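>>> The following block contains a protein sequence and its predicted model.
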Amino acid sequence: MSAEDWADAGKDTEGVRRVGRDYLDSLPQPPKDGSPKANADWWKGLDPEQQAAWTALQPNTVGGLDGLPATARDEANRIVLDEKRGQYRTELNGIPKPPANEWTWITAGMFPSKVHTDEWMEWDKKYGDQYRHLKSSLNGMNAIQTRFDQTGVGGLPEAYLLGFSPEGNGRAIVANGNPDTARHQAVYVPGTTSNLGSIGGNVDRMTELWRQTQQATPNASVSTITWLGYDAPQSIVKDAPFEHYAYDGAPAYRKFLDGLDASYSGSSEPHRTAIGHSYGTTLIGAAAQTGDLNADDVIFAGSPGVKVGSADEMDVPKGHVWNEEADGDKVPDIGRWGHGGSQWKMGGGVFLIPSDDAFGAHQMNTHAEGSGPQATTGAEGHSEYWEKGTTALKNQALVVVGEYGDVTAPR
């Protein structure tokens, strides 16, 4: 369908929804600010016809409720995704494109300076923010669709859209494999500069992790999830030093993890790993500090600090906090002054981060290992922990599938 067709369909659907609201009002309502278990109980109390009505008439509601089955949330969120993509394409087509002559040179004093043209400045003042939001959001929606289209390629499992919104910086929760039936679940929190427009790179990271788990344990039952369910800092300099992004997002992360329990239908208890990169590790630390983190293992990569000073404070069994710091990663040493934790045990202190021995995390190797077909390469910077073929990725996968004895420590 064209963008105009989707936009028209969206308008028609909204009309149907207005008519159907009286019917929905007659049905059992979702609990107000309900826990994942309460949400799950509400959904189970509906018959199939009622569930279908809620999905068709209020997909935003169904798609956003932690505790509902992944299949139900996915169906609802795909409806919202398709409608929003059509709407945003139509809106973008209605905005004049930016002037081709964006830049010009002026001479001020002895040296020429490159500045925006008056024509471009006028366009930017009138349309710039809206244009950039629409373009960025559409990039993210297209990236999500690309992941849908990759299902089956190289054995990649079905993708599930467990959360979606293009409002503000955007929200997207994308799972490789159904977490309701997966024995091993991994829920990854991305860090600074993450938004809907850049979701593709973060989804790719969890796709690579899923593939690596299959090498670690062939045919392992695994779901790897990209969780962009919070407003991440958008600027390294202006935003990342502040802690409120982590504390503001922590309750939503805890609720999502609890929701995975409420919707789980597997035959045995799930094994769940919380994974964070950069500022995402800070959020996971804040989630453990201010509530109960429903996880069995925690993996930090490139952490600037997690607000607590000890692995014992991470709500997982002793010995199940893991950390990776690549040699070329500068974020941990810089970030510790804003997000490091404290402890007063022997060898402790202040501004501790997971890379410090006193913190008590297992340090995982990120250097190249081995030779021949099984050799791995090293991760050398802040963004390379999920690069295909790296030791960092291999070690993460081993934790996710519970093969702890094969995890290697730094040399």
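Nice, I can see it. Small disclaimer: the values here were computed from a predicted structure and weren't measured.

>>> From now on I want contacts and neighbour counts done on CA atoms only, so please keep to that.
OK.

>>> what about the helices in the chain?
Assigned by DSSP state H, the chain shows helices spanning 3-25, 36-44, 48-57, 59-63, 70-93, 118-123, 129-149, 199-216, 244-262, 279-290, 331-339, 391-400.

>>> Could you measure from the residue lying closest to Ala286 once chain neighbours are set aside over to Ile284?
Leaving aside its sequence neighbours, Ala286 sits nearest to Tyr247 (Cα to Cα, 6 or more residues apart in numbering; 5.7 Å). Separation of Tyr247 from Ile284 (Cα to Cα, to the nearest Å): 9 Å.

>>> Comparison target, given below:
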Amino acid sequence: MTFDSDPTPGRVEAVVAWTENLRAHAERYKTRGNAANEALAQLGERQWSGLAADAFRRRLRTVRDGAQTASTRHGEAGDAAQSWAEAMHATQYDAHRALLAAEEAQNDIAVAEAAMRALTGDHAALLDAVAALESGSAGSSVPAGAELYAARQRAEEAREDLLLAGRRLEDAQQRLEDARALGRRAKEQYDRAEADLARRLEAAHRGALPGSTTAELTSFRSGVGKLGAIDVSGKSVATANMNLLRRLTPDEVKVVLAGNPALQRRFWDNPPDPEAVAGWWNGLTAETRATLLRTAPGVFGNLPGLPYADRDTANRISLAKALKNANLTDDQKAVLAQMERAFEAPADNVPVQLVAFNLFMSPPRVAVGYGDLDACDNTTWCASGMMSGAKDSLNGWSDAAKNLWNAQNSLNVERPGVIAFLEYDNPDPVGVNFSDSAKSGAPRFAAELDGNAATRAVFGPGRTPITVTAHSYGTTMASIALTLTKTRIDTFVMVASAGIDTSLVPSLSVLHADHIYTTAATPDRLAPLGAFVSGRAEPNPTVADPRGISLGGAESFSSDGDGQDLEPVDGHDAIGKTGATSNSGPWTFNTVPSEGHGYFDLRTQSLRNIAATTTGQPDQVSGRLTHTTALADQHNKDAARYATQFAVTP
């Protein structure tokens, strides 16, 4: 290290003034945060409710939280500035001492080096003189002993002077090195304090309360005013949401709607009429659409009635933000961990579209589509069952959907569209005995089906077949949804049904579906047991529990294999367990099939028949199609006799 420049520049008094300024800002932000908090306490839901109130309180919470963060960060920056001032004072003192010591050492080195040069010459001359005297070459006479002794003494004194000069040079060099080390330490301490200040200032900048432009404040005021007008309109929530979309400008959406979990949840639970949404979206410019997708992806990515390409764009924006979020729940992390596999295409050059992406609800909800859903030949929605929500089974259920895409494609459907639907709260083994999850998920599924029809009708290329296949408890949910749709779908296929809730679906004839099919594998003991325990009707009378009820009205097909090329299903799950050579055994009612023997595994008779029925090709079904009405009636008569025979007499 040299001392050509000051290693610790700066004015301590300027940093002290900076410290005071930062702490003053921290106090002002604290005051703002406290004021916002007091306002929130006075504006509770009892005093003011509705969309406008929610938006205003959210804004106040943003101001409060931002002010509190800004206060903390500026206080920390003030502490760092004080530490830097103290470090600057100490290091400048050390650097000054190092500089003085270095200057003194450098002067001593110069003196010592000059003395060394002179003494080296003197010592050499004296040694030559002694040598000459000893050899007699100095003259003709022999030198006296005293003269020789004196010469040797002078040479020794010169040697000691030379050694002393050398020690002084070494001492001066060591002092110079010590001075340099002190200077380096001072500079390192200075740099550390400076870096800490820079880090704290950056944190203060990130945590600073963002300012609002006049235009943003104007948009917020006008947006809140429109929310208030919608609140008092007396319309349904879905209608109010549609009015909100029509009235808010993109700038108002940005400051009122974007990033608002409560409003996103409101749109998810109460989506506007998809036909109205499609018509409204069709009337917007491409620039306005792009702005809305970018500013409120959580709303528009999950809005039935929008083209699937637009929903995919918005949802991938939300996904990218989620991947950068360090404060996710375990359920949210579980979903993100499965997204890469879910995005794998079922075949080369097949698009994958993120139809729904909802991390702001618990549990998270997702839907992934395979094929170009805006241009495919037919669309099949696959509804998952018990314990098969996004956090648990996004991988498995997306694999099932991809297998179905390939099975449909193998039946000469050039451009299938298949959607893995995981947009409801799939029940656990206890909840599966009740219809609560099915009833809460059905309206969302119905909206998606109506949105599918509206999107194709408005944006082209015109109506194409819409079909539904559901597995296990998914059939319970989907059957309820098909009583709520405006759209009449082409086909509904029930796979390993956990039962139909006849209090809501008294007959399969009330479903808005032209064709209804059902299947259950003989080894699958869980599906009929679930229907019986829950009190729901089993649509597969040949496997129904003898004590339970059955519901006819569908056509059934086999999932037990054709004895040739198509494999049987030997358990309840959609996909067989990798590596398993047999099902899980009777003690778990054959819940887990062996590898390759789940209902949606490739090369099974079940998947072949699901693909044939969902593409309107019943002639491609392997095995017979059997009408279940007469079989269900006979089962119910037998069940009634069974109940009478084993009735307990009080």
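Arrived safely. The model shown is predicted, which means the values in this text are computed figures rather than measured ones.

>>> related to what we said a few turns ago, count the residues that sit near the residue nearest to Ala286 of the first structure.
20 (other Cα atoms under 10 Å).

>>> now the equivalent of it over in the second structure: how far from Ser550 of the second structure?
Applying TM-score structural alignment, one finds that Tyr247 of the first structure aligns to Lys439 in the second structure. For Lys439 of the second structure, the distance to Ser550 of the second structure (Cα to Cα) stands at 20 Å.

>>> Ok, Phe557 of the second structure next?
Here Phe557 of the second structure is placed at a distance of 16 Å from Ser550 of the second structure (Cα to Cα).

>>> And for Ala181 of the second structure?
For Ala181 of the second structure, the distance to Ser550 of the second structure - Cα to Cα - is 91 Å.

>>> So between those two, which is more surrounded?
Counted by other Cα under 10 Å, Ala181 of the second structure and Ser550 do not tie: Ser550 has more neighbours, with 30 against 15.

>>> My guess is the more buried one contacts Glu538. True?
Yes - here Ser550 of the second structure reaches Glu538: they are 4.5 Å apart, a contact under Cα atoms under 8 Å.

>>> which SS class is Glu13 of the second structure?
At Glu13 of the second structure, secondary structure determined by DSSP: H, G, I helix; E, B strand; the rest coil is helix.

>>> What count of nearby residues applies to His627 of the second structure?
Using other Cα under 10 Å, His627 of the second structure has 16 neighbouring residues.

>>> again with the one 4 residues further on
A count of nearby residues for Leu631 of the second structure, using other Cα under 10 Å, gives 17.

>>> Strands of the second structure, start to end?
352-358, 365-370, 378-383, 416-422, 466-471, 489-495, 513-519, 555-556, 626-627 (DSSP state E).

>>> Can you spell out which helices and strands pack onto the second one?
The helices and strands touching strand 365-370 of the second structure, judged by 3 or more Cα pairs under 8 Å, 6 or more residues apart in numbering; DSSP states H and E, are strand 352-358, helix 390-410, strand 416-422.

>>> and among the ones you listed, the most buried is which?
strand 416-422 (a mean of 28; mean count of other Cα atoms under 10 Å).

>>> if I line the two up, what does Met386 of the second structure land on in the first structure?
Checking TM-score structural alignment: Met386 of the second structure goes with Thr192.

>>> wait, isn't that match in contact with Thr281?
No - the criterion here is Cα under 8 Å, and Thr192 of the first structure misses it with Thr281 at 10.6 Å.

>>> between the two, who's got more neighbours?
Neighbours were counted for Thr192 of the first structure and for Thr281 using other Cα under 10 Å; Thr281 has more, 30 against 18.

>>> ok, so what distance separates the more buried one from Gly335 of the first structure?
Applying Cα to Cα, the value for Thr281 of the first structure to Gly335 of the first structure is 11 Å.

>>> Now for the two: what residues contact both?
Ser303, Pro304, Gly305 (Cα atoms under 8 Å, 6 or more residues apart in numbering).

>>> The second one matches what in the second structure?
When you say that, I think you mean Pro304 of the first structure. Aligned by TM-score structural alignment, Pro304 of the first structure pairs with Ala498 of the second structure.

>>> Hmm, its match is touching Thr476, no?
Yes - Ala498 of the second structure lies in contact with Thr476 (Cα under 8 Å); the separation is 6.7 Å.

>>> Show me whatever sits in contact with both of these two.
Residues touching both Ala498 of the second structure and Thr476 by Cα under 8 Å, 6+ apart: none at all.

>>> got the contact list for the closest residue to Ser268 of the first structure other than its chain neighbours?
In space, and not counting its chain neighbours, Ser268 of the first structure is closest to Arg183: 7.2 Å by Cα to Cα, 6+ apart. Arg183 of the first structure makes contacts with Ala220, Ser221, Val222, Gly266, Ser268, Glu269, Pro270, His271, as judged by Cα under 8 Å, 6+ apart.
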